[in-house]
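>>> A predicted structure for the sequence below; I have some questions about it.
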Amino acid sequence: MALFEELRDKIKGKDIRIVFPEGSEPRILGAVTRLKAEQLVKPILIGNVAEVSNVAKGLGYNLEGVDIIDPETYDAFDELVDAFVERRKGKATREQALKAVRDATYFATMLVYTNKADGLVSGAVHSTGDTVRPALQLIKTKPGVSRTSGAFIMLRNEGREKYLFSDCAININPNAQELAEIAVESAKTAKMFGIKPDVALLSFSTKGSAKSDEVTKVAEATKIAKELAPEFNFDGELQFDAAFVPSVGKQKAPGSTVAGKAKVFVFPEIQSGNIGYKIAQRFGGFEAIGPILQGLNRPISDLSRGCNEEDVYKLTIVTANQALEN
């Protein structure tokens, strides 16, 4: 069974509540209409009710049974403001909280934080920073995770080929400890989505073939990752060909339990990660699903502003599966 058939089956009829801060965006509305019709999630749209309804009507979308919430008229708005002030623990006055919670993304994030929604999908219009900032301030990272990271599920041949690339979206240049945490969270994400968690920490060097601070960082991160999560299979530092091609892995890293068969690829910094997934997408014909934000207490997903309706649909299914796992 293809990956997304499996993911759809897991969440169908479960009424998982996913909130969309960009409620009047046509790509969001198209995906939400489809998700609701297929009983995959219980969507919550944020925005002016008349505006959202009019845009949907103009596009021929039926929003019957879809909740639309306007922060300006929400009955429990003061409750959210109080919860915001408490969560920020002296970092925001009530006046600042009132202003913040009126923002659609902060408002939607507070719905997740207060268990009025199970997950959030945004980013079709807003920047990554606009999506991630409220999540870090309010949802926060899991114990033992110092920062969130962004992973992509990479699919080809109708999902028969599937890999995980990380971190391609958030951390500019993580240190060894942070890179190790990213590797561990990536292994967990891969396992959740049926990708074997054989994790390669990538470099331009394989097992000391080059010497530099960059290589040392990846080797140290591999050691830390193994200590943090011995139940997973990590190896590094590995060049991509050594990680991916069996014959090269055997030659360059004999005895490695990952070389030549990796399914999860952890890039040493964001430049190589971002470039790598886009090369695979554009040259290799892979579909890139994500970024999936890892390491948060609740699932928050960040769309690309260049996304289409299908991207919204699929990332919502991924987010709902994360919520189900939680």
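Now that the structure is in, tell me what you want to look at. Numbers count the residues shown, from 1 in each chain.
>>> drop to CA atoms for contacts and neighbour counts, all remaining ones
Will do.
>>> so where do the helices sit in the stretch 151-300 of the chain?
Here the stretch 151-300 of the chain has its helices, by DSSP state H, counting those that start in this stretch, at 176-192, 213-228, 240-244, 246-252, 270-282.
>>> The fourth one: which residues count as buried?
Neighbour-count burial for helix 246-252 flags 246, 248-249, 252 (criterion: 16 or more other C-alpha atoms under 10 Å).
>>> Next one: the residue positioned nearest the centre of the chain relative to Val101, how far apart?
Nearest to the mean C-alpha position of the chain, by C-alpha atoms, centre = their mean, lies Ile292 at 1.2 Å. Look at Ile292 and Val101: by C-alpha to C-alpha, to the nearest Å, they are 24 Å apart.
>>> okay, now the one to match up with it:
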Amino acid sequence: MAFIDSIKEKAKADKKTIVLPEAEDERTLRAAAKILEEDLANLILLGDKEKVKDDAKKLALNIDQATIINPKTSDKLDIYVTTLTELRKAKGMSEELARKTLSEDNTTFGVMMVKLDEADGLVSGACHSTANTLRPALQILKTAANAKLVSAFFVMSTVNKDLGENGTFIFADCGLNQDPTAEQLASIGADSAKSFEYLVGGEAKVAFLSHSTKGSAKHALVDKVREAAEIAARDYSDLKSDGELQLDAAIIPEVAALKATNSTVAGHANVLVFPNLDAGNIGYKLVQRLGNAEAYGPMLQGIAKPVNDLSRGCSWEDIVGVVALTAVQAQQK
């Protein structure tokens, strides 16, 4: 079974309610129709109700089973205004500003729905930046109690079924932390391993990536990755991890046999932790665009409730996949 098909089966087994704030985007409407057709999740679409219905009709899409809410006219707006004002009063949030924000920013309204348990998760970003999705999530939901930081990962489903976990990997951090410290890299590795095990299945094997393998190069960037691997081994003793490793040494057994002979991870890694956002973002897009891999994300981990971003270059099929993944994340909560 393909990776995304297994995720869809998990989503169907315990249906969750997911908010899509960008209901006036055609890709979102196409995705919504498919999600409802496959019975993957209950959906709340945010936008002008008549426009959303009219757009769906013009595209010959059936979204009848979705709940459509216009934040500007919602009967919950007053409650949300009171809650947001209270949550953010220390940061200068007034009732007037809260009402304006919730009325005009669908993502903030949707995150408030998740906060108040009126939805289980949110997916946004098809036509908004990562900051637009992440800011209200961090302000309203905040970091999970057991997390050191929020980070982003992609699930990469590749055609190379003999690598990773039947061709599937987690790449992190590819969407959020620009230049993580060694301690942050170690935490990203540990969180990504947990995400791998409940989303993909199988034992996570974490490689901290570098342009060096086991001291083959000398540089401060190499030192950071090596230190991250040492912290992971010390602080997350149940984590199977190693570093620093070059990409080929991390995933190709024949290369690992030459470059990292005593490693239990090298050659078999399925969770790849990149040294910074440049490497992670470039890496996932190379694999997606040149290697014809399916890329799902950026998914967020370390946040109190599931909120996930989309690449603005996403397809409607990508949105379907991320909604299914978000539903499975919600099951874990």
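Ah, there it is. The structure displayed is predicted, hence computed values, not measured ones.
>>> The residue nearest to the centre of the first structure pairs with which position in the second structure?
In the second structure, the residue matched to Ile292 of the first structure (TM-score structural alignment) is Met299.
>>> hmm, back to that, now the buried residues of helix 246-252 of the first structure as TSV including distance to Ala56 of the first structure?
Formatted as TSV, the buried residues of helix 246-252 of the first structure follow (distance: C-alpha to C-alpha, whole Å):
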residue	distance to Ala56 of the first structure
Pro246	51
Val248	53
Gly249	52
Lys252	56
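>>> Closest to Arg88 of the first structure out of those?
Nearest to Arg88 of the first structure out of the buried residues of helix 246-252 of the first structure is Gly249 (C-alpha to C-alpha; 48.2 Å).
>>> Tell me who's in contact with that closest one.
If you count contacts by C-alpha atoms under 8 Å, 6 or more residues apart in numbering, Gly249 of the first structure has them with 241-243, 256, 259-260.
>>> And Leu325 of the second structure, by the same measure?
Leu325 of the second structure sits next to 7-8, 11, 199 when contact means C-alpha under 8 Å, 6+ apart.
>>> out of the residues you listed, which ones does the first structure keep as well?
Retained in the first structure (both residues aligned by TM-score structural alignment, their matches' C-alpha atoms under 8 Å) from these: Ile7.
>>> Only the buried subset of the contacts of Leu325 of the second structure, as a PyMOL command please.
Paste this into PyMOL to select the buried members of the contacts of Leu325 of the second structure, with burial taken from 16+ other C-alpha under 10 Å:
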select buried, resi 7+8+11+199
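>>> Return the subset of the contacts of Leu325 of the second structure lying in helices.
Judged by DSSP state H, helices contain the following of those: 7-8, 11, 199.
>>> Report the contact partners of the alignment partner in the first structure of His219 of the second structure.
By TM-score structural alignment, His219 of the second structure lines up with Ser212 in the first structure. Counting by C-alpha under 8 Å, 6+ apart, Ser212 of the first structure makes contact with nothing.
>>> ok, Ser212 of the first structure to Val121 of the first structure distance?
Ser212 of the first structure is 39 Å from Val121 of the first structure, by C-alpha to C-alpha.
>>> if we can go back for a sec, possible to save the contacts of Leu325 of the second structure as CSV with distance to Lys148 of the second structure?
Below are the contacts of Leu325 of the second structure laid out as CSV (distance: C-alpha to C-alpha, whole Å):
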residue, distance to Lys148 of the second structure
Ile7, 27
Lys8, 30
Ala11, 28
Leu199, 21
